[in-house]
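Asker: Build me a model from this:
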Amino acid sequence: MAIRKIVNYPAEILETKCQEVVKFDKKLAKMLDDMYDTMIEFDGVGLAAPQIGIDARVAIVDIDDESGTIEMINPRILETAGEQTGPEGCLSFPDLFGEVSRPNFVKIEALDRKGRKYVVEAEGFLARAIQHEIDHLDGILFTAKVLRYLEEDELKGVEAE
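Answerer: Next up, the predicted model:
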C-alpha cells in the first residue's frame, strides 16, 4: 500500500468527467488499496480517483460507521429523496469548507473491485459523502454547490470528503 499525493484545485483533472473502468485487475485493486490508505492518512471520509490524478470512475467512502468501506466503480445514482444541508470540505481544497444542500437519501448501483454489480442505499452523512464522491467522477466540485462558505469557528467536528 502507498500514500498517494492529493491533487489540489485548480488541477484540470478535478473538473474532468472520468472514464469508465473496463479492467478489473490487480492494478485496480492496488489503486483502491492506495486510495484507502491515502484517505485515512489525510483524515478524509471519501476519495475519488481524480483526486490522486487518475482519470477513472473509482471512488471510496468510509465514514467510520457500520457500513464499512464502500468501493464504488462506475457508480450510477438510481434514486434520491429528501434534502439535507450541512458542512462539506474536500481534500482537494485544504482548509475550505462550505454549507451544501444535497438529497438526504441516495440509492446507487456500482461495481466492486471484482466487477460484481451491487446496490447500496444511504441516508444522512453517508448519502452526502457518496454524492460528493460521485460528483468528483463527473468533474463537479463541491464549491459549485456551496450556499455559503464557513468560518473556522463554525467547523467543530467537520470532516473533509
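Asker: drop to CA atoms for contacts and neighbour counts, all remaining ones
Answerer: OK.
Asker: Would you mark the buried spots in the longest helix seen in the chain?
Answerer: Longest helix in the chain, counting residues (DSSP state H): helix 26-41. Across helix 26-41, burial judged by 16 or more other C-alpha atoms under 10 Å covers 28, 31-39.
Asker: Give me the residues contacting that helix.
Answerer: For helix 26-41, the external contacting residues (C-alpha atoms under 8 Å, 6 or more residues apart in numbering) are 1-5, 45-49, 52, 60, 71, 113.
Asker: now with 10 Å?
Answerer: 1-6, 21, 43-49, 51-52, 54, 56, 58-62, 69, 71-73, 91, 112-114, 160-161 (C-alpha atoms under 10 Å, 6 or more residues apart in numbering).
Asker: Buried ones among those?
Answerer: Buried among the contacts of helix 26-41 by 16+ other C-alpha under 10 Å: 3-4, 6, 44-49, 51-52, 54, 56, 58-62, 71-73, 91, 112-113, 160-161.
Asker: that older thread, distance between the longest helix of the chain and the chain's centre?
Answerer: 13 Å (C-alpha atoms, centre = their mean, to the nearest Å).
Asker: And stretch 45-61, by the same measure?
Answerer: Centroid separation between stretch 45-61 and its chain, computed with C-alpha atoms, centre = their mean, is 7 Å.
Asker: this one as well, want them side by side:
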Amino acid sequence: MAVREILTADDQLLKRKSRRILDIDNDVLELIQDLKDTLYAGDGVGLAAPQIGVLKRVFIIDLRNGEEPLILLNPKIIRKIGQYADREGCLSYPGYEGDVVRPKKVVVTGMNEKGNIIQYEALGLMARAICHETDHLDGILYMDIAKKIYKLQQEPVKEI
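Answerer: Modelled structure (predicted):
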C-alpha cells in the first residue's frame, strides 16, 4: 500500500474527533495497511488514523518486542487502574517529549481487523500507548495534557 505523510501538531485536523468505523471494507483494510507501512517507516510505537489525515477510529501499536501488533478499531477504554508519570513522544510532534500522567493498567475493547470484538488488558508502555492513540482519535494531543514539554537534543554531527 503506502507510506503516508504524518501530520504535525499544528495541523487542525488532529484536533478533531474521529468517526466510528461501521464496516470493514477494502478502504478500511487499505487504511490499516497504510498505518502499518507508515509506522514501520518511522521509529514510533503507535500511529492513529488521524495522524495520516483520516478521521476514522483505528490505530496500530507495535512495541517491537516480538509480539503481534495491536490493531484496534473503535477502541473504548473501559477501565483505568493506577497512574504514573513518564516521558512520552509523538510522531506528530518530532523533536519533543513531555511528562504525561497515564494509567498503569487499562482494559480496552474494540474490533480487530477481522471484525471480531476483542477485549485487551495492558500494563506499562502498552497501556500508555493505548491511551495516547485513543486520545488521538478524540482530538487530544499529549502536549495538551503534558505537565512539562522538553525539546530533545540533537546529536552533534562529527566533521571529518
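Asker: and the contacts of helix 26-41 of structure 1, which of them are in strands?
Answerer: Counting by DSSP state E, these place 46-48, 58-61, 71-73 in strands.
Asker: quick check, nearest of the residues you listed to I13 of structure 1?
Answerer: Closest approach to I13 of structure 1 among these (C-alpha to C-alpha): A48, at 11.1 Å.
Asker: can you tell me which residues contact the closest one?
Answerer: Applying C-alpha under 10 Å, 6+ apart, the residues contacting A48 of structure 1 are 14, 32, 35, 39, 54-61, 71-73, 91, 132-137, 161.
Asker: at 6 Å what do you get?
Answerer: A48 of structure 1 makes contacts with 58-59, 133, as judged by C-alpha atoms under 6 Å, 6 or more residues apart in numbering.
Asker: And A146 of structure 2, what's its match in structure 1?
Answerer: Under the alignment (TM-score structural alignment), A146 of structure 2 maps onto V146 of structure 1.
Asker: which one is that match nearest to, not counting chain neighbours?
Answerer: Counting by C-alpha to C-alpha, 6 or more residues apart in numbering, V146 of structure 1 lies nearest to V100, which is 4.9 Å off, once chain neighbours are set aside.
Asker: Does that neighbour touch T85 like I think?
Answerer: Yes - the criterion here is C-alpha atoms under 6 Å, and V100 of structure 1 meets it with T85 at 5.4 Å.
Asker: Contact partners for the residue nearest to the spatial centre of structure 1?
Answerer: The centroid of structure 1 falls nearest to E133 when counting by C-alpha atoms, centre = their mean (2.3 Å). The neighbours of E133 of structure 1, taking C-alpha under 6 Å, 6+ apart as the test, are A48.
Asker: Equivalent analysis for Y149 of structure 1, please.
Answerer: Contacts of Y149 of structure 1 by C-alpha under 6 Å, 6+ apart are 97-98.
Asker: Adding distance to T80 of structure 1, write the ones in strands among the contacts of helix 26-41 of structure 1 out as TSV.
Answerer: Below are these laid out as TSV (distance: C-alpha to C-alpha, whole Å):
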residue	distance to T80 of structure 1
G46	19
L47	21
A48	20
V58	20
A59	19
I60	19
V61	18
E71	19
M72	17
I73	19
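Asker: nearest to A122 of structure 1, of those residues?
Answerer: V61 (11.6 Å).
Asker: Which residue ranges of structure 2 form helices?
Answerer: Secondary structure of structure 2 (DSSP H): helices located at 26-41, 124-137, 142-145.
Asker: Adding distance to I81 of structure 2, write the ones you listed out as JSON lines.
Answerer: As requested, the helices of structure 2 are exported to JSON lines (distance: least, C-alpha to C-alpha, whole Å):
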{"stretch": "helix 26-41", "distance to I81 of structure 2": "28"}
{"stretch": "helix 124-137", "distance to I81 of structure 2": "10"}
{"stretch": "helix 142-145", "distance to I81 of structure 2": "18"}
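Asker: among those helices, which is nearest K80 of structure 2?
Answerer: Between the helices of structure 2, helix 124-137 lies closest to K80 of structure 2; by C-alpha to C-alpha that is 9.1 Å.
Asker: once the two are aligned, what's the mean deviation for the closest one against structure 1?
Answerer: Here the mean offset of helix 124-137 of structure 2 against structure 1 after fitting is 0.4 Å, by mean C-alpha distance after the TM-score superposition for structure 1.
Asker: And that helix, how far out from the chain middle?
Answerer: On C-alpha atoms, centre = their mean, the centre of helix 124-137 of structure 2 falls 6 Å from the chain's centre.
Asker: which part of structure 1 lines up with that helix?
Answerer: Under TM-score structural alignment, the match for helix 124-137 of structure 2 is residues 124-137.
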